[in-house]
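[1] compute the structure for the input listed below.
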Amino acid sequence: MTRPVIGVPVIGVLALQGDVREHLAAVRDQGAEALTVRRQEELAGVDGLVLPGGESTTIALLAERFGLMDPLRAAVRGGLPVYGSCAGMILLADRLLDAPPGQETIGGLDVTVRRNAFGRQADSFESQMSFDDGVGGGPLHAVFIRAPWVEEAGEGVTVLGRIVGGAADGRIVAVRQGNLVATSFHPELTGDRRVHALFVDIVRRSLAEKAGTAAGNERGLS
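    Okay, here's the model as predicted:
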């Protein structure tokens, strides 16, 4: 049997609100095809998805209005690789602190996230932080804009990054759980592409696993 060919991964960026264009450019820099996702049929055609920064309550409300919230939850449960930055981290969290009443999330990450943990817009800042992507490269320069942080992470969650120094020293700002990655900061606004490289690699590995499973199923039926 011919083994399925793994092509260029197709990665969508949820384009309801937020910094969509910057994520599209960062994904393309990693050799993936990038497209906007606003409808359920567009979501069904991607191999991975980015949830951009923006206003998490607005994104959640628009996702409900566009009929995307339940399909997004189903996609996460089904193993779709998803990366969330800032508001995207909030949307992926199973639990929230300091959230407005009734705020919905997509969920999937076994974390408790505190919204606006570093303060309001005027308290936005840039900082060097530790980041463990399995490759190295030293500290990562990160941009935080009305950013959340992870207050508590479940046993199955790997901490990828923490703040170094200052009042927030040691706070968790980057995590991974299986095919899900989330950061408090905005790597799309800097020239450091390590977070996007990590995510695109996760998508490629997911595609390879699916191709291997398909090939095995074909052999089993032959």
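[2] from now on I want contacts and neighbour counts done on CA atoms only, so please keep to that.
    Will do.
[3] against K210, how distant is V5?
    Remark: distance between V5 and K210 (Cα to Cα, to the nearest Å) = 11 Å.
[4] actually M129, not the one I wrote
    Taken as Cα to Cα, the span from M129 to K210 is 34 Å.
[5] please identify which of the two sits among more neighbours.
    Neighbours were counted for M129 and for K210 using other Cα atoms under 10 Å; M129 has more, 19 against 14.
[6] and that one, which of the three is it?
    At M129 the chain is in strand, as set by DSSP: H, G, I helix; E, B strand; the rest coil.
[7] neighbours of I172, how many?
    With other Cα under 10 Å as criterion, I172 counts 22.
[8] so it touches I163, yeah?
    Yes - with contact defined as Cα atoms under 8 Å, I172 and I163 form a contacting pair (6.7 Å).
[9] give me the element the residue sitting nearest the centre point of the chain is part of.
    The centre of the chain sits closest to Y83, judged by Cα atoms, centre = their mean, with a distance of 1.4 Å. Y83 belongs to strand 82-85 when assigned by DSSP states H and E.
[10] state which helix of this structure is the longest.
    For the chain, the longest helix by residue count, based on DSSP state H, is helix 194-221.
[11] give me the helices and strands touching the strand holding Y83, please.
    If you count contacts as 3 or more Cα pairs under 8 Å, 6 or more residues apart in numbering; DSSP states H and E, strand 82-85 packs onto strand 48-51, helix 87-92, strand 180-183.
[12] which stretches in the chain count as strands?
    10-14, 33-37, 48-51, 82-85, 93-97, 109-114, 125-131, 140-144, 149-153, 158-163, 172-177, 180-183 (DSSP state E).
[13] what's the longest one in contact with?
    Pointing back at strand 125-131 there. Residues from elsewhere that reach strand 125-131, judged by Cα atoms under 8 Å, 6 or more residues apart in numbering: 138-145, 160-164, 174.
[14] to compare with the earlier structure, here is another sequence to fold:
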Amino acid sequence: MGNVTTIGVLALQGDVREHLSALTDCGVRAVAVRRPAELDAVDGLVLPGGESTTMSRLLETFDLLEPVRRRIADGMPAYGSCAGMILLARQVLDGRADQRQLGGLDVVVRRNAFGRQVDSFETDLSLVGLEGGPVHAVFIRAPWVESVGPDVEVLATVPRSLQQEPGAGAAEGRIVAVRQGMVLATAFHPELTGDGRVHRLFCDLVRGGDRSLNAATG
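    Model (predicted):
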């Protein structure tokens, strides 16, 4: 794949352009992925926000479901935001019966979990290993993680301060960012805020630098 790190963004549906821009700002080659041949040419893959059931169906339509599964199983770094987190999960609650999973994360995710509380909202989160203080997180009808397997690291949970949002008390402590090996996922949308730290973290993971996600939050 050459000396230049190439990271793809699954470009079937969702906020593709924002992720491509954020990745380019990290100094990598960012490309849209719609075909298996394009997937073969990338060092890592971003699964963007959007509508998870639609994305699942399009993965099959474009003959990408099994190729993406294989690449992730073989160790390709992947990052999913919102709908991307849902696709990467082992199991989804409140999903459709025909929804397909990529299985890159040993987690159970509840789809549209925040829909019953606050629909769309913003809050500041402390994310393990992210230098520079809390990240401003944008949630848009977001999922949360109900449970994690033994190899999954929890990177962020909903803070107590979110109770200030109407009806959001049930969300306190819910898991909204995780990592398992080379797979990273957030329930929120860092590509929408102009804060490139989550993308830089992923780009470093793809490059092999891995700015230790186990480090104390700075």
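[15] just to revisit the earlier point, what lines up with the residue nearest to the centre of structure 1 in structure 2?
    Aligned by TM-score structural alignment, Y83 of structure 1 pairs with Y79 of structure 2.
[16] for A211 of structure 1, same thing?
    Aligned by TM-score structural alignment, A211 of structure 1 pairs with nothing in structure 2.
[17] V5 of structure 1 versus A211 of structure 1, what's the distance?
    Applying Cα to Cα to A211 of structure 1 and V5 of structure 1 gives a distance of 8 Å.
[18] compare these two and say which is more crowded by neighbours.
    More neighbours surround A211 than the other of A211 of structure 1 and V5, with 16 against 9 (other Cα under 10 Å).
[19] give the aligned range of stretch 176-194 of structure 2 in structure 1.
    With TM-score structural alignment applied, stretch 176-194 of structure 2 matches the range 173-191 in structure 1.
[20] again with stretch 95-102 of structure 2
    Taking TM-score structural alignment, stretch 95-102 of structure 2 hits residues 99-106 over in structure 1.
[21] give me the contact list for that stretch.
    Stretch 99-106 of structure 1 is contacted by residues 57, 60, 69-70, 72-73, 90-94, 114-115 when judged by Cα under 8 Å, 6+ apart.
[22] got it, and stretch 45-62 of structure 1?
    The contact list for stretch 45-62 of structure 1 (Cα under 8 Å, 6+ apart) reads 9-14, 16-20, 23, 69, 80-91, 103-105, 186, 203, 207.
[23] how many neighbouring residues does the corresponding residue of structure 2 for V13 of structure 1 have?
    Correspondence of V13 of structure 1 to structure 2, assessed by TM-score structural alignment: V9. Counted with other Cα under 10 Å, the neighbours of V9 of structure 2 add up to 27.
[24] gap between the residue lying closest to V9 of structure 2 once chain neighbours are set aside and T6 of structure 2?
    Distances taken as Cα to Cα, 6 or more residues apart in numbering place V46 nearest to V9 of structure 2, at 4.6 Å, with adjacent residues excluded. Going from V46 of structure 2 to T6 of structure 2 by Cα to Cα gives 11 Å.
[25] how about E51 of structure 2?
    From E51 of structure 2 over to T6 of structure 2 the distance is 25 Å, taken as Cα to Cα.
[26] more crowded one of these two?
    Applying other Cα under 10 Å to E51 of structure 2 and T6 shows that T6 carries more neighbours, namely 22 against 16.
[27] quick one, what contacts the more buried one?
    28-31, 41-44.
[28] swap in 10 Å and give it another go.
    By Cα atoms under 10 Å, 6 or more residues apart in numbering, the residues touching T6 of structure 2 are 23-24, 27-31, 41-45, 203, 206-207.
[29] check the burial of the nearest residue to it once chain neighbours are set aside by counting its neighbours.
    Nearest residue to T6 of structure 2 in three dimensions, chain neighbours excluded: R29, at 4.6 Å (Cα to Cα, 6+ apart). Neighbour count of R29 of structure 2, defined by other Cα under 10 Å: 16.
[30] structure 1: which residue goes with R29 of structure 2?
    In structure 1, R29 of structure 2 lands on E33 (TM-score structural alignment).
[31] and the residue nearest to V9 of structure 2, what pairs with it in structure 1?
    Matched across to structure 1, V46 of structure 2 falls on V50, judged by TM-score structural alignment.
[32] burial count for its match?
    Per other Cα under 10 Å, the neighbour tally for V50 of structure 1 reads 27.
[33] what does R115 of structure 1 give?
    24.
[34] mind listing what's buried along the longest helix of structure 1?
    Buried residues in helix 194-221 of structure 1, counted by 16 or more other Cα atoms under 10 Å: 194-200, 202-204, 206-208, 211, 215.
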